[in-house]
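S.K.: A predicted structure for the sequence below; I have some questions about it.
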Amino acid sequence: MKLRKVTAASAAVIVLALTATACGGDDSKDSGSSSGGGGDKIKIGIKYDQPGLGLKKPDGSFSGFDVDVATYVAKELGYEADQIEWVETKSADRENALARGDVKFIAATYSITDERKEKVDFAGPYLLAHQDLLVKKDSDITEATDLNDKKLCSVTGSTSAQNVKKDFAPKAQLKQVGTYSECVAALQSGAVDALTTDDSILAGFAAQEQYAGKFKLAGLKLSNENYGIGVKKGDTETTDKINAALEKMVGDKAWDKAVEANFGPAEYNNEPAPKIGNIVK
């Protein structure tokens, strides 16, 4: 009889413990978000210094095409805008940020390449851009070959400057810095002769009020840049969900609205929305 009372008491303790666990829920979360969506927060990697694409404004808010795309995708994954934690991911650290689990996904002018696909998975593409040059309004640089013996600026970790030097101007003097904002400042001061990266990024800078009328795009299509959303290698579930979200964004015209809102003021002649998995070489 005594043994039976102990067993009953133990059972009561177990029931109470299970009830408390069920009521309290599971507080554990991974650093990016819960894989199924709907967690308290989701961390998304973006650029902080790219007007028209990913920009952190003085009031702490964020704007740009990448921001709009990522916000739409996050909603499809189960997260409202106020559940997003934006994380700055510079070009040189994007693969590492995904591998470490710092973010759930990255939408940061992230061109899909075979080399990068060895380290991360990509959803998309969601935008086709082209490498171009930004020069001063009165510059005589009209072709990439004109950059021989000229100073060319780009961002550390980006392939743009190396592409120019390898394919068009082997004598170009490369200057690599941490952000595109530094390149634009160097171009304005005359420390460099040109800035190279994607035309979408360059158009955003050229359209800023403080640079109005000072710069121009050379209008060259030196490469095709298929922007994808980076996901941790092997996370096919998230990749598939993002692809579905991107298809929905194009289908309901939210993609077109985001393009007009972010690139319209710069008169950027964007390509049509690419099809998922269609990589233009």
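M.R.: Thanks, I have it.
S.K.: Please make it C-alpha for all contacts and neighbour counts, starting now.
M.R.: Will do.
S.K.: From the centroid of this protein, which residue is nearest?
M.R.: Closest to where the C-alpha atoms of the chain average out (C-alpha atoms, centre = their mean) is A108, at 1.4 Å.
S.K.: State the distance from the closest residue to N243 other than its chain neighbours to A169.
M.R.: In space, N243 comes closest to A123 once its chain neighbours are excluded; the distance is 5.5 Å by C-alpha to C-alpha, 6 or more residues apart in numbering. A123 sits 33 Å away from A169, going by C-alpha to C-alpha, to the nearest Å.
S.K.: Tell me which of these two has more neighbours.
M.R.: A123 (25 against 20; other C-alpha atoms under 10 Å).
S.K.: wouldn't that one be in contact with Y227 here?
M.R.: No: judged on C-alpha atoms under 8 Å, A123 makes no contact with Y227 at a distance of 9.1 Å.
S.K.: Skipping adjacent residues, who's closest to Y79 in space?
M.R.: Per C-alpha to C-alpha, 6+ apart, closest to Y79 is G38, 5.6 Å.
S.K.: Need the three-state assignment for the one you found.
M.R.: coil (DSSP: H, G, I helix; E, B strand; the rest coil).
S.K.: Quick check: what element follows the biggest strand by length in the chain along the chain?
M.R.: Using DSSP state E, we find that the single longest strand of the chain is strand 120-136. Moving toward the C-terminus from strand 120-136, the next helix or strand (DSSP states H and E) is strand 151-155.
S.K.: roughly how far is that next one from the heart of the chain?
M.R.: 21 Å (C-alpha atoms, centre = their mean, to the nearest Å).
S.K.: Now do that strand: everything it contacts.
M.R.: 91, 160-161, 172-180, 183, 191-197 (C-alpha atoms under 8 Å, 6 or more residues apart in numbering).
S.K.: also this one, for the comparison:
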Amino acid sequence: MPTFRFRRAAAAVIAAVLPLSLAACGGGDENKIVIGTKFDQPGLANKNPDGTMSGFDVDVARYVADKLGYTPEQIEWKEAPSGQRETLIQNGQVDYIVATYSITDARKEKVDFAGPYLLTGQSLLVRADNTDITGKDSLENNKVLCSVTGSTPAQKIKDEFPGVQLQQYDTYSACVEALKNNAVDALTTDEVILAGYAAQTPGAFKIVGEPFSEERYGIGLKQGDDELRGKINDALEQMLSDGAWQDAFEQNLGPAGIATPTPPAVDRY
């Protein structure tokens, strides 16, 4: 069992030797690790009807947990909506987060990151019969664009496309429903996320235009926990070198029509 993260069952011991936030994180169970991820992103991190978790992010999170000494049965999954990720980490409610979490300078002021473990870019999803949205340059004609509160794509639209009507929801699945129901004209987020939704409902949606950003997905953790960050980076480097990363990508995102990219180099900043 890893030495960096202990949980004690007895409340008195918790109070004596552990910060309150860490005790809350594991619920007093020393044989558990709490991992934050999305619950509604097919191909990346999805909570299935039977309660199991699946997706590329989930496989990355499981691989890292295994290298930290935890079995799949010892993982507690916690939903981590985009707007709540920093709070979940800072309050000690999770040990780390693997949730399409772009590494940015602003976020690094609040949390630390291991990785990156995937590079992608922001793109657009429209209904399959749409003909007037062909990419980012066709957005500013009174189009209503949906994204998620607290996400990097939403902030990019605010900063670089002020003429776009931006509708924000808490989850991308809510944006997909709004797009399906003609409440919005397009959904914007990272291409790998959009591909998962397109594959989930064949023939209903399509991705248009070229990606217009570069996003570096990292694993978020509490600021200053250099030991844990180092262990996670070690695990990611092993996953990238032993073929497990490529297998996970092809299994989860290959059916969406995305070619397996070259894995990124882990940044030991």
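M.R.: Here it is on my side, so go on. Note that the structure is a prediction, hence the values are computed from the model and not measured.
S.K.: rewinding a little: residue in structure 2 paired with the residue nearest to N243 of structure 1?
M.R.: Aligning on TM-score structural alignment places A123 of structure 1 opposite A114 in structure 2.
S.K.: now swap in Q50 of structure 1 and tell me
M.R.: Q50 of structure 1 maps onto Q41 in structure 2, by TM-score structural alignment.
S.K.: Show me how far the longest strand of structure 1 is from its chain's centre.
M.R.: Distance, centroid of strand 120-136 of structure 1 to centroid of chain: 10 Å (C-alpha atoms, centre = their mean).
S.K.: Next: stretch 39-55 of structure 1.
M.R.: For stretch 39-55 of structure 1, the distance to the chain centre is 7 Å (C-alpha atoms, centre = their mean).
S.K.: And for stretch 128-146 of structure 1?
M.R.: 24 Å.
S.K.: Check which residues of that stretch are buried.
M.R.: 128-136, 141, 144-145 (16 or more other C-alpha atoms under 10 Å).
S.K.: cool, stretch 40-48 of structure 2 as well?
M.R.: In stretch 40-48 of structure 2, counting by 16+ other C-alpha under 10 Å, buried: 40-47.
S.K.: now stretch 178-197 of structure 1
M.R.: 179-180, 182-184, 186-188, 192-197.
S.K.: whereabouts in structure 2 does it align?
M.R.: Under the criterion TM-score structural alignment, stretch 178-197 of structure 1 matches residues 170-189.
S.K.: Same check on stretch 85-103 of structure 1?
M.R.: Under TM-score structural alignment, the match for stretch 85-103 of structure 1 is residues 76-94.
S.K.: now the strands for the stretch 151-281 of structure 1?
M.R.: 151-155, 173-177, 194-198, 215-217, 224-232 (DSSP state E, counting those that start in this stretch).
S.K.: Of all those, which one comes closest to I14 of structure 1?
M.R.: With C-alpha to C-alpha, the closest approach to I14 of structure 1 among the strands of the stretch 151-281 of structure 1 belongs to strand 224-232: 39.2 Å.
S.K.: Trace the closest one over to structure 2 and give me the residue numbers.
M.R.: The aligned range for strand 224-232 of structure 1 is 214-222, by TM-score structural alignment.
S.K.: Would you report which members of the buried residues of stretch 40-48 of structure 2 are assigned to strands?
M.R.: 40-41, 45-47.
S.K.: What is the neighbour count of the nearest residue to Y217 of structure 2 once chain neighbours are set aside?
M.R.: Of all residues not flanking Y217 of structure 2 in the chain, S102 sits nearest, at 4.5 Å (C-alpha to C-alpha, 6+ apart). With neighbours defined by other C-alpha under 10 Å, the count for S102 of structure 2 comes to 23.
S.K.: residues contacting S102 of structure 2?
M.R.: By C-alpha under 8 Å, 6+ apart, S102 of structure 2 lies in contact with 152, 215-218.
S.K.: can you rerun that using 10 Å?
M.R.: Residues in contact with S102 of structure 2, defined by C-alpha atoms under 10 Å, 6 or more residues apart in numbering, are 113, 116, 118-120, 151-153, 190, 214-220.
S.K.: Kindly report the same for L236 of structure 2.
M.R.: 60-61, 63-64, 67, 114-117, 219, 230, 244-245, 265-266.
S.K.: Out of those, which end up buried?
M.R.: Buried among the contacts of L236 of structure 2 (16+ other C-alpha under 10 Å): 60-61, 63-64, 67, 114-117, 219, 244-245, 266.
S.K.: Can you lay out those as JSON lines showing distance to L20 of structure 2?
M.R.: As requested, these are exported to JSON lines (distance: C-alpha to C-alpha, whole Å):
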{"residue": "V60", "distance to L20 of structure 2": "28"}
{"residue": "A61", "distance to L20 of structure 2": "24"}
{"residue": "Y63", "distance to L20 of structure 2": "28"}
{"residue": "V64", "distance to L20 of structure 2": "25"}
{"residue": "K67", "distance to L20 of structure 2": "26"}
{"residue": "A114", "distance to L20 of structure 2": "24"}
{"residue": "G115", "distance to L20 of structure 2": "28"}
{"residue": "P116", "distance to L20 of structure 2": "30"}
{"residue": "Y117", "distance to L20 of structure 2": "31"}
{"residue": "I219", "distance to L20 of structure 2": "23"}
{"residue": "A244", "distance to L20 of structure 2": "36"}
{"residue": "W245", "distance to L20 of structure 2": "35"}
{"residue": "V266", "distance to L20 of structure 2": "32"}
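S.K.: hmm, back to that, distance to G219 of structure 1 added to the buried residues of stretch 178-197 of structure 1, as TSV?
M.R.: Below are the buried residues of stretch 178-197 of structure 1 laid out as TSV (distance: C-alpha to C-alpha, whole Å):
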residue	distance to G219 of structure 1
T179	22
Y180	19
E182	22
C183	19
V184	17
A186	21
L187	17
Q188	19
V192	19
D193	16
A194	13
L195	13
T196	12
T197	12
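S.K.: Filter the residues you listed down to the ones in helices?
M.R.: 180, 182-184, 186-188 (DSSP state H).
S.K.: In TSV, list these along with distance to Q208 of structure 1.
M.R.: Listed next are these as TSV, based on distance: C-alpha to C-alpha, whole Å:
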residue	distance to Q208 of structure 1
Y180	13
E182	15
C183	15
V184	11
A186	16
L187	14
Q188	13
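S.K.: N31 of structure 2 pairs with which position in structure 1?
M.R.: By TM-score structural alignment, N31 of structure 2 lines up with D40.
S.K.: Skipping its backbone neighbours, what lies nearest its match in space?
M.R.: Q83 (6.3 Å).
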